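> quick one: sequence and predicted model below, then my questions.
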Amino acid sequence: MRNISDIIEQHLKQILTNSQGVVEIKRSELADEFQCVPSQINYVISTRFTVEKGYIVESKRGGGGYIRITKVGLDRNKSLHRTILDIIGSSLTSREAEGFIHRLLEEQVISTREALMMRAVVCSDILALPPGVRDQVRASHLSAMLVAILKG
């Protein structure tokens, strides 16, 4: 059985698909619809609709406030290689790396096998280093793997 976060995520993704990649919601209305607390909506949006996963989230607070979620594809007009390296940057947490690998897989930039290998190389268990250094090494490893894959 799926949990409420999964259900809310799927609902928002369905709306995004039907509305050509942009959705504006009122947090309280969505919470009422799913009979949950508004902080549950915040949790779903902040953990499942991140830049690494291909989303831009904007919010306006106040009486007429809203949350706007925009699905952003990889910029194929720009060099895909350059776009990916810009997103990765010089440091990447384990969660960010996982989100980014999932996005590349979802957009069919990499295969399932390549995603599994990337996950194995960038996981925290393998990188037994201090956190700041670990995040830099993770970004470097992921960037190097993607450069090799995209050139191949």
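Everything's here; your move.
> please make it C-alpha for all contacts and neighbour counts, starting now.
Noted.
> confirm Gln10 sits in a strand?
No. Applying DSSP: H, G, I helix; E, B strand; the rest coil, one finds Gln10 to be helix, outside a strand.
> give me the number of residues near it?
Neighbour count for Gln10, taken as other C-alpha atoms under 10 Å: 12.
> and it, how close does it get to Thr50?
Gln10 sits 15 Å away from Thr50, going by C-alpha to C-alpha, to the nearest Å.
> do Ile4 as well
19 Å.
> so which of those two has more stuff around it?
Thr50 (18 against 15).
> excluding sequence neighbours, find me the nearest residue to that one.
Of all residues beyond its chain neighbours, the one nearest Thr50 is Ile56 (6.7 Å), with distances taken as C-alpha to C-alpha, 6 or more residues apart in numbering.
> put this next to the first one:
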Amino acid sequence: MNMQGQNISDVIEKYFKKILLDEKAIVIKRSEVAELFNCVPSQINYVINTRFTIQNGYVVESKRGGGGYIKIEKVNLFADQEFIQTLENLIGTDVSQQEGYDIIQSLYDEKTLTKKESNLILATIKKDAFLGMDTNLENTVRAKMLINLINRLRYEE
């Protein structure tokens, strides 16, 4: 592998995503992947925890121990009611601007939102739109807006 000039996390992420182009899910052993990339197993955890999140359209399941594994599954946003509920639970009662941006980016990447729709939503949830509102209140309002959007898209034909 040519990792020259590339961050190891980027290389590992690309490796998983390339497999997920052909497969709906992959099951890996951390130690085997760490050995493949000549890195520590915690590096694999870092990549999975930061780049394969529910906001990015992935569900991760892990089992620890001798026969342990990590399963990464790409989910089709809005086709899976359980995923929608999980996304709503993740948003909860407050969400930061960056978390909101990540969610909208995933919806755009999955072609659930058009570029124009995504840009309109991003403009709506950006910090400037809240006119100096207290950060806690801003994050609460942003979360309510995103949950309303998700619920509206759930029923779109």
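Perfect, thanks for sending it. Computed from a predicted model, the values in this text were never measured in an experiment.
> let me see the TM-score of these two.
Superposed pair, TM-score by TM-score structural alignment, normalised by the length of the first structure: 0.76. Supporting alignment: 146 aligned residues with a C-alpha RMSD of 2.9 Å.
> now check the second structure for the residue matching the residue nearest to Thr50 of the first structure.
Superposed on the second structure with TM-score structural alignment, Ile56 of the first structure falls opposite Val59.
> and Lys17 of the second structure, how close does it get to Val47 of the second structure?
12 Å.
> swap that for Ile91 of the second structure, sorry
In terms of C-alpha to C-alpha, Ile91 of the second structure sits 21 Å off from Val47 of the second structure.
> which residues does Phe37 of the second structure contact?
Neighbouring residues of Phe37 of the second structure by C-alpha atoms under 8 Å, 6 or more residues apart in numbering: 8, 12.
> do Glu96 of the first structure as well
Glu96 of the first structure sits next to Glu52 when contact means C-alpha under 8 Å, 6+ apart.
> re the thing from before, what number of residues lie near the residue nearest to Thr50 of the first structure?
The number of residues near Ile56 of the first structure, taken as other C-alpha under 10 Å, comes to 15.
> also Lys60 of the first structure?
So Lys60 of the first structure, with other C-alpha under 10 Å, has 11 neighbours.
> which parts of the first structure are helices?
Applying DSSP state H to the first structure gives helices spanning 4-18, 27-34, 38-48, 80-88, 94-106, 112-122, 131-151.
> tabulate these in CSV, adding columns for distance to Ile69 of the first structure.
Putting these into CSV (distance: least, C-alpha to C-alpha, whole Å) gives the following:
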stretch, distance to Ile69 of the first structure
helix 4-18, 8
helix 27-34, 12
helix 38-48, 9
helix 80-88, 18
helix 94-106, 16
helix 112-122, 26
helix 131-151, 26
